[in-house]
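Participant: When you get a sec, could you give me coordinates for this:
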Amino acid sequence: MSVNVIVTGAGSGIGRATATAFAQQGARVLIADLNAEAAKAVADSLDGAVAVVGDLSDPEVAERVARTAAEEFGGLDVLVNNAGVMDTMALAGDVTDAEWERVIRINLTAPFLVTRAALPYLLERGKGAIVNVASEAGLRGSAAGAAYTASKHGLVGLTRSLAVSYRDRGIRTNAVAPGGVATGIMTGLSFDERGLAVLGPFHASVGRVAAPEEIAAAIVFLASDAASNVNGVILPVDGGWSAI
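Facilitator: Have a look, this model is predicted:
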């Protein structure tokens, strides 16, 4: 796979598994992450990978990520918007301004900014793929709190808008919607008791928790030529949770 790829949030979890999967197929990968140590460790473990560290919700950082990939690799073929944070499961009436702003900024504004920065380079190639990591919470209202749910529904909408807007210029945009995945996204969170009491019963049908590599495999497929006629799709990778 001789392609140039950006993976955001690639220092751990789904992002790290995705960057590794692309690299194993011969892709050159830019590792974008807020955690400098994690980003460097992943980049050092992959042949030809480079790391860019910073807050992706900062337009200057988003521009630097896209520009670095184009300069280091000679162009850009694939963007994977994976970086994200979980909320505390707080309901709309209980969400603080700080939590709402943080979750929307990281989960929705950052993917928009990175996409906007990357589009000129993707369009220059005349062919490319964007894959967004949404969530089961982007398909239903019972998988997370108000902030996370709104952010992932927003990312689904952005995915579909991009798919329609750029399909005639060679850019496909799809998203995966994972269910439960064994990552560290919930590490250190203190969950809202009222939110857990209301939403907890809906989680009984979550099913098996997936490995990050299972989500990565779906992302690599959507970015590949094997999915050349797949555009605007929100693909559940949730063990059947969305079918219930």
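Participant: contacts and neighbour counts: CA atoms only from here.
Facilitator: Will do.
Participant: Tell me which stretches of this protein form helices.
Facilitator: 13-24, 36-45, 59-73, 97-104, 110-125, 146-166, 193-199, 212-223 (DSSP state H).
Participant: now the angle from the longest strand along the chain to helix 146-166?
Facilitator: The single longest strand within the chain, with elements called by DSSP state E, is strand 171-178. With axes from the mean of the first three to the mean of the last three C-alpha atoms, to 10 degrees applied, the angle from strand 171-178 to helix 146-166 works out at 160 degrees.
Participant: which other residues reach strand 171-178?
Facilitator: For strand 171-178, the surrounding residues in contact (C-alpha atoms under 8 Å, 6 or more residues apart in numbering) are 122-123, 126-139, 156, 159-160, 162-163, 166, 215, 218-219, 222, 228, 230-238.
Participant: Go ahead and build a ChimeraX selection from the buried members of the residues you listed.
Facilitator: A single ChimeraX command selects the buried members of these (16 or more other C-alpha atoms under 10 Å):
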select :122,123,127,128,129,130,131,132,133,134,135,136,137,138,139,156,159,160,162,163,215,218,219,222,231,232,233,234,235,236,237,238
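Participant: Second chain to compare with the first, below:
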Amino acid sequence: MQINGKVAIVTGAAGGIGAAIAQRLLEHGAQGVLLTDLDAGRLEATVKLLAGSHGERVGGVAGNAASTADLERIVDAAEKRFGPVDLYFANAGVGGGAGLDASEEEWSRSLDVNVMAHVRAAKLLVPRWVERGAGYFFSTASAAGLLTQIGSATYSVSKHGAVAFAEWLSVTYGDSGVRVSCLCPQGVETELLMSGTRSDDPVERAAARAVLDSGELLLPLDVADHVMEAVGDERFLVLPHPQVLDFYRHKGSDYDRWLRGMRRYQDAVK
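Facilitator: Below you'll find the predicted structure:
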């Protein structure tokens, strides 16, 4: 899909990958980009910064991307200001290093934000896109959704769910004009990752170290460049870190060997 002249919504857009995606969309000629995030203060600052270069083509609405009521309000605001939504970037996410000790609340939060937020957005937008014959759903998952995240069951399971839902969307609606992509990066210099290195929880620190030690640490704008290329190509799997594909192939070719290797790596980063 060509970005020029299109209308987009980006969640989790107050900083990190979301803000970078919004910037690149505007630079590629999007007609309008609505940013949304729970953090109203950071969101306002980011919108103001982008508006300095892109004027009225950028807007912001604070809200919870996992809330159906908030999503309805966000989509309505985008359409009133810019027109029908063409692209939706489900980028908001939560991390954490919880394992078997994770509470019910931690499990619910991870699944709600990392998976159900995508489901609820798709329920709103996909029927409209099928009727129009075109639309784009872009899911931010993680390399943890293809491999696994050492230390964090909640993150690994929820990101696997995000990948699976994106696959299902593509299979089910790909012939109806709905394009789907799924972003699965490793280390990106975001607060979500870097906060893990400062955590008092040894499991969270090990999870962050496992990511940082496994490959290059990319900047959010570098990742956003990969996102723009993927949208232009209408390519499903977006891997800013090419080694993730190698790891994924090794996993599929010999699962037991891969599991043994992951256990050794886990011991090394503890």
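Participant: what's the closest of the helices of structure 1 to residue 179 of structure 1?
Facilitator: helix 212-223 (9.6 Å; C-alpha to C-alpha).
Participant: what range in structure 2 matches the closest one?
Facilitator: Here helix 212-223 of structure 1 aligns to structure 2 at residues 220-231, judged by TM-score structural alignment.
Participant: For residue 228 of structure 2, see how far away the aligned partner of residue 19 of structure 1 in structure 2 is.
Facilitator: Aligned counterpart of residue 19 of structure 1 in structure 2: residue 22 (TM-score structural alignment). According to C-alpha to C-alpha, to the nearest Å, residue 22 of structure 2 and residue 228 of structure 2 sit 10 Å apart.
Participant: Compare those two and say which one has the larger neighbour count.
Facilitator: residue 22 (30 against 18; other C-alpha atoms under 10 Å).
Participant: what sits against the nearest residue to residue 26 of structure 1 once chain neighbours are set aside?
Facilitator: Counting by C-alpha to C-alpha, 6 or more residues apart in numbering, residue 26 of structure 1 lies nearest to residue 1, which is 4.9 Å off, once chain neighbours are set aside. Residue 1 of structure 1 is in contact with 22, 25-27, counting by C-alpha under 8 Å, 6+ apart.
Participant: hmm, back to that, may I see the helices of structure 1 arranged in CSV, with distance to residue 187 of structure 1 as well?
Facilitator: Below are these laid out as CSV (distance: least, C-alpha to C-alpha, whole Å):
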stretch, distance to residue 187 of structure 1
helix 13-24, 12
helix 36-45, 16
helix 59-73, 25
helix 97-104, 15
helix 110-125, 21
helix 146-166, 16
helix 193-199, 16
helix 212-223, 16
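Participant: Nearest to residue 181 of structure 1, out of those?
Facilitator: Per C-alpha to C-alpha, nearest to residue 181 of structure 1 of the helices of structure 1: helix 212-223, 6.3 Å.
Participant: what's the average distance of that closest one to structure 2?
Facilitator: Helix 212-223 of structure 1, aligned to structure 2 and superposed, deviates on average by 1.5 Å (mean C-alpha distance after the TM-score superposition for structure 1).
Participant: can you list contacts of that helix?
Facilitator: Counting by C-alpha under 8 Å, 6+ apart, 13-15, 17-18, 21-22, 78, 80, 128-131, 174-176, 178, 181-183, 227, 230, 237 sit against helix 212-223 of structure 1.
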